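Colleague: Okay, predicted coordinates and the sequence, questions at the end:
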Amino acid sequence: MAAKIRLMRTGAKNRPCYRIVVTHGASPRDGRFIEALGSYDPKQKDSENFTMDLERAEYWLGVGAQPSETVKSLIKAARKGAGKAKGEPLDGKTTHVPGERRRKRVEVAVAGADGAGE
């Protein structure tokens, strides 16, 4: 059976959210999946209502997985740059640099130690 890329419903009643997943064609909508590629929130009205690992989606398409109509449109939008790539901040800027605060404290401590030793 061929692999499919489709939406798996999560969320509550009257508050749908979906995961974009790769699954076997015969498995149920909310059943087991091979890999999760992203998420989609149809209630959100801005352009950032979905995230997708486009690199993995391209891989699965290359292997022969068949996307559903909705997932086709999401992949098309992701290729145009809408949505958010996995792991990127919304504004495209780095919001946190690991170790930045520690580096500043060490610089201040070293500068203070150099001044105290004279």
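Modeller: Perfect, thanks for sending it.

Colleague: okay, CA-based contacts and neighbour counts for the rest of this
Modeller: Will do.

Colleague: Lys104 and Val110, how far apart?
Modeller: 10 Å (Cα to Cα, to the nearest Å).

Colleague: now Phe33
Modeller: Distance, Phe33 to Val110, using Cα to Cα: 53 Å.

Colleague: How far does the longest helix anywhere in the chain sit from its chain's centre?
Modeller: Criterion DSSP state H: the longest helix present in the chain is helix 100-116. With Cα atoms, centre = their mean, to the nearest Å as the basis, helix 100-116 stands 37 Å off its chain's centre.

Colleague: okay, now the one to match up with it:
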Amino acid sequence: MVKLRLKRYGRKGQVTYRIVAMNNLSRRDGKAIEELGFYNPRTNESSLNIANIKRRIEQGAQPTNTVRYILAKANIL
């Protein structure tokens, strides 16, 4: 099953996340199928590829709770 989830980047104390489509059995920082945007929790900034996110959801990808919250704030869900 494909999930939309966060992939961690950055150094200790200055973390950022990329929103990616991944197989649910992959590790958190493993190989992603597609990168769909990023999220910076320190500044609460996000950049999303809305068209690709909607396409992935239509194909059956399930967002995790955190990604669902980010998408809801951006009025995608």
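Modeller: Sure, I can see it. These numbers were taken from a predicted model, which means no experiment stands behind them.

Colleague: one step back: which one of Phe33 and Val110 of the first structure has more residues nearby?
Modeller: Set side by side, Phe33 of the first structure and Val110 show more neighbours around Phe33, with 20 against 12, by other Cα atoms under 10 Å.

Colleague: residues contacting that one?
Modeller: Val21, Val22, Thr23, His24 (Cα atoms under 8 Å, 6 or more residues apart in numbering).

Colleague: tell me which of these is nearest to Leu74 of the first structure?
Modeller: Among the contacts of Phe33 of the first structure, Val21 lies closest to Leu74 of the first structure (Cα to Cα), at 12.5 Å.

Colleague: ok, so what distance separates Ile57 of the second structure from Asn40 of the second structure?
Modeller: Counting by Cα to Cα - Ile57 of the second structure and Asn40 of the second structure are separated by 22 Å.

Colleague: And for Gly30 of the second structure?
Modeller: Distance from Gly30 of the second structure to Asn40 of the second structure, counting by Cα to Cα: 19 Å.

Colleague: Between these two, which has more neighbouring residues?
Modeller: Applying other Cα under 10 Å to Gly30 of the second structure and Asn40 shows that Asn40 carries more neighbours, namely 15 against 12.

Colleague: ok, the nearest residue to the more buried one once chain neighbours are set aside - how many residues close by?
Modeller: Residue nearest to Asn40 of the second structure in three dimensions, not counting chain neighbours: Thr16, with 4.8 Å by Cα to Cα, 6 or more residues apart in numbering. Using other Cα under 10 Å, the number of residues around Thr16 of the second structure comes to 19.
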